[in-house]
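K.L.:
Structure, please.
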Amino acid sequence: MIVNVCSVWVDDQAKALRFYTEVLGFVKKTDVPLGNGHSWLTVVSPERPDGVELLLEPDEHPASKQFKTAIVADGIPFTQFAVTDVRAEYERLTGLGVEFTQPPTVMGPVTTAVLDDTCGNLIQLMQMN
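P.N.:
Alright, predicted model coming up:
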């Protein structure tokens, strides 16, 4: 068994697609219209185009909105992306206007930073030290 799709709930799929591709650098893999104004919309890492897909899933269900609000209020990232150099990504992304709730911080064997994805989520970047 392998993980092939993970979801992140977003408040607007078009806005999320722009952020995750144009800012973070993922590439669109799948865009299948579902007939309700939404799509099965996934992105992947350009370094692993056949790897795990990230589903940009609409946060239409009331529970998803409550969950997102609660974990953001507590400063908890929804998911984590591995990077080679957290400090370099932090500099690149802040240069593009991305807001971070936590700058690069050494936490034992890892360095992390937490960004706001503009779609209602905090995302953690992580580098093994």
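K.L.:
hey, let's count contacts and neighbours off CA atoms from now on
P.N.:
OK.
K.L.:
ends of stretch 110-127, how far apart?
P.N.:
5 Å (C-alpha to C-alpha, to the nearest Å).
K.L.:
and what of stretch 72-89?
P.N.:
Stretch 72-89: ends 21 Å apart by C-alpha to C-alpha.
K.L.:
So for that stretch, what gets flagged as buried?
P.N.:
If you call a residue buried by 16 or more other C-alpha atoms under 10 Å, then stretch 72-89 has these buried ones: 72, 77-78, 85-87, 89.
K.L.:
Stretch 43-57 now?
P.N.:
Neighbour-count burial for stretch 43-57 flags 43-45, 52-57 (criterion: 16+ other C-alpha under 10 Å).
K.L.:
let's see this one next to it:
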Amino acid sequence: MRINLTSVFVDDQDRALRFYTGVLGFVKKDEVPLGGPGGHRWLTVVSPEQPEGAELLLEPDEHPAARAYTAALAADGIPAASFAVDDVRAEYGRLRALGVRFARAPLDLGPVTTAVLDDTCGNLIQIAQYHPRPPAP
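P.N.:
Model (predicted):
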């Protein structure tokens, strides 16, 4: 079993697509019109390093429960998703230079270093660098 698809609720799919592709560096995989009055789409992005890997659905937050859930997570400082990076500090610097707002600067937590950014679409997103574990004795 493996993860095929996960999602984040977004308040604007066009803005989310621009941020996740133009700023974070993902690439658009699928864009299928869903019809209806909102003009929503099945809109996914993937890592350019794993184009056939897990997809991230940029899902409209139209359902009241989705909005409440997203707002509660953000208010409590809880990331909606976590993305692995090779170097958190380098990615933090790159993204800050692009104007990305961070809720938390890089923080060393033993086996992982993390930072938390605002995706401009209602979510906090964690970036994480995992450190090699020493071999067991």
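K.L.:
Stretch 93-105 of structure 2 aligns to what range in structure 1?
P.N.:
Using TM-score structural alignment, stretch 93-105 of structure 2 lines up with residues 91-103 of structure 1.
K.L.:
So in structure 2, which helix runs the longest?
P.N.:
helix 64-75 (DSSP state H).
K.L.:
in structure 1, what residues pair with the next helix or strand after it?
P.N.:
Counting by DSSP states H and E, the element after helix 64-75 of structure 2 in chain order, helix or strand, is strand 81-84. Using TM-score structural alignment, strand 81-84 of structure 2 lines up with residues 79-82 of structure 1.
K.L.:
ok, average deviation of the matching stretch from structure 2?
P.N.:
With mean C-alpha distance after the TM-score superposition for structure 1, stretch 79-82 of structure 1 departs from structure 2 by a mean of 0.3 Å once superposed.
K.L.:
Give me the neighbour count for the residue nearest to residue 87 of structure 2 when sequence neighbours are not counted.
P.N.:
Distances taken as C-alpha to C-alpha, 6 or more residues apart in numbering place residue 129 nearest to residue 87 of structure 2, at 5.9 Å, with adjacent residues excluded. For residue 129 of structure 2, the neighbour count with other C-alpha atoms under 10 Å is 19.
K.L.:
Counterpart of residue 129 of structure 2 over in structure 1?
P.N.:
Under TM-score structural alignment, residue 129 of structure 2 pairs with residue 127 in structure 1.
K.L.:
repeat for residue 72 of structure 2
P.N.:
Aligned by TM-score structural alignment, residue 72 of structure 2 pairs with residue 70 of structure 1.
K.L.:
next one: the helix or strand harbouring residue 29 of structure 1 to chain centre, how far?
P.N.:
Assigned by DSSP H and E, residue 29 of structure 1 belongs to strand 27-33. A distance of 16 Å separates the centroid of the chain from that of strand 27-33 of structure 1, by C-alpha atoms, centre = their mean, to the nearest Å.
K.L.:
That strand packs against which elements?
P.N.:
Applying 3 or more C-alpha pairs under 8 Å, 6 or more residues apart in numbering; DSSP states H and E, one finds that strand 27-33 of structure 1 makes contact with strand 39-44.
K.L.:
Give me the mean deviation of the strand it packs on from structure 2.
P.N.:
Looks like 0.3 Å for strand 39-44 of structure 1 (mean C-alpha distance after the TM-score superposition for structure 1).
K.L.:
Make JSON lines from the buried residues of stretch 43-57 of structure 1 and add distance to residue 26 of structure 1 to it.
P.N.:
JSON lines is the format used below for these (distance: C-alpha to C-alpha, whole Å):
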{"residue": "43", "distance to residue 26 of structure 1": "6"}
{"residue": "44", "distance to residue 26 of structure 1": "5"}
{"residue": "45", "distance to residue 26 of structure 1": "5"}
{"residue": "52", "distance to residue 26 of structure 1": "12"}
{"residue": "53", "distance to residue 26 of structure 1": "10"}
{"residue": "54", "distance to residue 26 of structure 1": "9"}
{"residue": "55", "distance to residue 26 of structure 1": "12"}
{"residue": "56", "distance to residue 26 of structure 1": "12"}
{"residue": "57", "distance to residue 26 of structure 1": "16"}
